[in-house]
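S.K.: predicted model follows, preceded by the sequence.
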Amino acid sequence: MSRLKGLSRYVFCVIVLALVFCVFGLRLIDWQIVNGEEWLRISTKTNTSTVKMTAARGEILDRNGNPLARNKTGYAIVFEKAYMSDESQNRTILLLTELLDKRGEKWTDELPIEINSKGGYQFTSGREDDAAALIKLLSLNDYATADQCMKWMTESYGLSGYTPQQARDIASVRYNMQKSAFSVSQPYTFAPDVSSDTVGIIRENTQNLPGADIQVTTVRDYPDGTVAPHILGTIGAISQNEYASLKEKGETYSLQNMSGYAYNDTIGKSGIEAAFESQLRGKNGSKVVETTRTGALASSTVTQAPVSGNTVYLTIDSNLQKVAEASLAKNVQGAQAYGRSKSGRNGEDCVAGGVVALNVKDFSVLAAATYPSYDLSKYNKDPNYYRTLAQDKTKPLYDRALLGSFMPGSSFKPVVASAALQESVINESSIVVCHRVYTFWDDYQPTCMGYHGPVNVVQALQKSCNIFFYDTGRRLGIDSM
């Protein structure tokens, strides 16, 4: 009896296995023979998207063709939506922020929230407009606090379980990705300029960083960042107000306007960089990218090559500019030192100045120096350097040469000489005797810097004789002058 039971169980198992294999076999026939073409089409199906190719910015040269602001090859960390899943992006962002922070390199961090001494969140001082833009984007009440903003982002971006600092850093990147309309056709630049060593580390760990790609880019470079920084000007991230203005003009990025500005683009902020923004900014190109169902790259075809921005030539002579800057610094410092060594305040309060040299034939600017000044190379890379400049009471960021208001001093003497000659008050042989003190009036007797004796107009200009021009100016009169 027990032998029959064992045999029946064996037969039952064989029948079940046979049925299973029959089902698998029929399914295999369906996949490979009956509907083989359809399943092949599905398995080989690719997703096609158009991706922007950023154009290089134009260069700025002096009158002799020497570069003042140029481009160098750099590396940027870019997020590609096609290869980044919703589940992996927070981990990718955290690994990269920690890597770059550890290596002392900069990633795009524009969230106007910081952690205070008590471990809570607060809006960054001086960034009220950015905080208002954040609140608006998150659709919160106008009076929302930094803690409320972080709570919203923690819930929306899935940041529970991270430390406050980690959550804040990931939220900063996710917020910027949201602002810049991160999509398959609009990659996001996480870090615009990283070192080759960092690139090597990232490439060795690509399997742990899905969606993060290294792209060869052009980065603004200055042969000498201390030469004419106020003239060259600065570039930086587009502000909320600038983006809104560009949007009104129809100059923002879209698939129909590849050369439009995306939220994470850079733009000229001051100087030549701002004044010639439309010339320096190139025309972006595009490429069609095909990816498989697994996110692997199938093909990439350039449909429109990017066009670099134009080169801008200045009338500035960089060698003369260097001389002007060095001479100005030496004279300001010398005047201050002289004033401190003497009684009174004759030069002691001299902390700043400006100088401009013009071509007398066409009045083009050959040099325009400001003191104190700054280094553009540091300005664009070190946030702490900018904060130091902004807090300096001597205002090194202010362009005194072109924007400052100063009493003309001896630079007005050629005007008096020209007017007096034109009105025939003097001629080229007219003589005025300089005894250092002008004694025409009893109650007001201005002085000269030296005893020049008898001088004509040419000699007076050469020696910058005050007495000659006091007397000539009095005789000419303010109306004729």
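M.R.: Here it is on my side, so go on.
S.K.: going by C-alpha atoms from here, please, whenever you check contacts or count neighbours.
M.R.: OK.
S.K.: tell me how far Asp190 lies from Ile93.
M.R.: Asp isn't right for residue 190; it's Phe. 9 Å (CA to CA, to the nearest Å).
S.K.: give the contact list for the closest residue to Leu297 other than its chain neighbours.
M.R.: Of all residues beyond its chain neighbours, the one nearest Leu297 is Thr291 (4.5 Å), with distances taken as CA to CA, 6 or more residues apart in numbering. Contacts here follow CA atoms under 8 Å, 6 or more residues apart in numbering; on that basis Thr291 touches 46-48, 82, 297-299.
S.K.: comparison target, given below:
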Amino acid sequence: MNQEERKTAIRRMRVLVAAACILMLLYGLRLIFLQLVNGDDFKSQATNTTDYKFTVTAARGDIVDSRGERIATSVTGYNVVLNKLLMGDEDLDGMLQKIVELLRANGENWNDTLLISQPDAAGNYTFTAEAGSTRDQKALAAMKDNLGLQQYATANDVMEKLVEDYDLASYPLSWQRTLGGIHYEMQLQAFSNVNNFIMAENVSEATVATIKEH
């Protein structure tokens, strides 16, 4: 290798070393940015995907009067609760239909605060909010806001939005109303990986046993 070739090789080596140093510097700056600037955000995201909080209500003791006689006591109650993590890939609407049918068969009710009736013979819906009830009227206005509808929206408009949002068009109208109401209740309870959905409350032991069998 002559002198000129040696100089060329040295220049190339210097360029490669400089490029490697610049690349390492960029990686270092990026790492510092991720750890120092956005470190808390990434830590929070990681925690949200690994930690799950569940509220367990403690049993209350008896309430007695001055003579020690019991005037109020605790009783055992059962709720039907859906856990999104435990559901896996199971079809949600299919599962809801099964649970509704089991609850109906046992004379139980489920949480449904959607202020809309079942469809009439013509397939139309009506609001069930009482005109003189401030509470019902506020709930009705909040429902329309939650669904992104104008306050002049009709009951049919609300159901059309629910059917579209939750892909319920393939179900009969009565099931559209039932499933739409449950989905709306899920929305109100913020059903997610970290929030369970309480579908029914204070069901009987017989209902619990029936659901477990299925």
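M.R.: Received, thanks. Note that the coordinates shown come from a computational prediction; the quantities given were computed from them, not determined experimentally.
S.K.: returning to what we had before: hmm, which two among the contacts of Thr291 of the first structure are most spread apart?
M.R.: Across those, the longest distance by CA to CA is 13.0 Å; it joins Ala82 and Ser299.
S.K.: quick one: which of these two has more around it?
M.R.: Shown here are Ala82 of the first structure and Ser299; by other CA atoms under 10 Å, Ala82 has more neighbours (24 against 12).
S.K.: to which residue of the second structure is the more buried one aligned?
M.R.: When the second structure is aligned by TM-score structural alignment, Ala82 of the first structure is paired with Leu85.
S.K.: figure out how far the helix or strand where Leu16 of the second structure lies is from the centre of its chain.
M.R.: Per DSSP states H and E, Leu16 of the second structure falls inside helix 3-32. Distance of helix 3-32 of the second structure from the chain centroid (CA atoms, centre = their mean, to the nearest Å) equals 52 Å.
S.K.: what touches both of Phe190 and Ile93 of the first structure?
M.R.: Val173.
S.K.: now the most centrally placed residue in the second structure: how far from Ile63 of the second structure?
M.R.: The centroid of the second structure falls nearest to Phe191 when counting by CA atoms, centre = their mean (2.1 Å). Distance of Phe191 of the second structure to Ile63 of the second structure, computed by CA to CA: 34 Å.
S.K.: same question, Gly180 of the second structure
M.R.: Distance check for Gly180 of the second structure against Ile63 of the second structure: by CA to CA, it reads 41 Å.
S.K.: looking at the two, which one has more neighbours?
M.R.: Gly180 (26 against 12).
S.K.: next one: the more buried one relative to Gln187 of the second structure, how far apart?
M.R.: With CA to CA as the criterion, Gly180 of the second structure and Gln187 of the second structure are 11 Å apart.
S.K.: and if you look at Asn124 of the second structure?
M.R.: 24 Å.
S.K.: tell me the contacts of Glu128 of the first structure?
M.R.: For Glu128 of the first structure, the contact set (CA under 8 Å, 6+ apart) is empty.
S.K.: 10 Å instead, please
M.R.: By CA atoms under 10 Å, 6 or more residues apart in numbering, the contact set of Glu128 of the first structure is 112, 134.
S.K.: what do we get in the second structure for it?
M.R.: With TM-score structural alignment defining the correspondence, Glu128 of the first structure maps onto Gln137 in the second structure.
S.K.: any idea which element its match lies in?
M.R.: Per DSSP H and E, Gln137 of the second structure falls inside helix 134-146.
S.K.: could you do Ile29 of the first structure as well?
M.R.: helix 2-29.
S.K.: now do Pro454 of the first structure
M.R.: strand 453-455.
S.K.: corresponding residues in the second structure for that strand?
M.R.: With TM-score structural alignment applied, strand 453-455 of the first structure matches no range in the second structure.
S.K.: go on, stretch 341-358 of the first structure?
M.R.: By TM-score structural alignment, stretch 341-358 of the first structure lines up with nothing in the second structure.
S.K.: could you tell me the end-to-end distance of that stretch?
M.R.: 34 Å.
S.K.: Ala55 of the first structure should be in a strand, yeah?
M.R.: No: applying DSSP: H, G, I helix; E, B strand; the rest coil, one finds Ala55 of the first structure to be coil, outside a strand.
S.K.: Three-state assignment for the residue nearest to Asp213 of the first structure when sequence neighbours are not counted, please.
M.R.: In space, Asp213 of the first structure comes closest to Val78 once its chain neighbours are excluded; the distance is 5.2 Å by CA to CA, 6+ apart. Following three-state DSSP, we place Val78 of the first structure in the strand state.
S.K.: now do the contacts for Val78 of the first structure.
M.R.: By CA under 10 Å, 6+ apart, the residues touching Val78 of the first structure are 187-192, 211-215.
S.K.: just the residues you listed: which are in strands?
M.R.: In this view, the contacts of Val78 of the first structure that belong to strands under DSSP state E are 188-192, 212-215.
S.K.: closest to Gly354 of the first structure out of the residues you listed?
M.R.: Pro192 (34.3 Å).
S.K.: what's the counterpart of that closest one in the second structure?
M.R.: For Pro192 of the first structure, the residue aligned by TM-score structural alignment is Glu201.
S.K.: how close does that match sit to Lys144 of the second structure?
M.R.: 26 Å.
S.K.: so between those two, which is more surrounded?
M.R.: Shown here are Glu201 of the second structure and Lys144; by other CA under 10 Å, Lys144 has more neighbours (19 against 15).
S.K.: which residues touch Met150 of the first structure?
M.R.: Counted by CA under 10 Å, 6+ apart, Met150 of the first structure has contacts 113, 121-122, 156, 159, 164, 167-168, 171-172.
S.K.: repeat that for Ala133 of the first structure.
M.R.: Applying CA under 10 Å, 6+ apart, the residues near Ala133 of the first structure are 112, 139, 142, 239-241.
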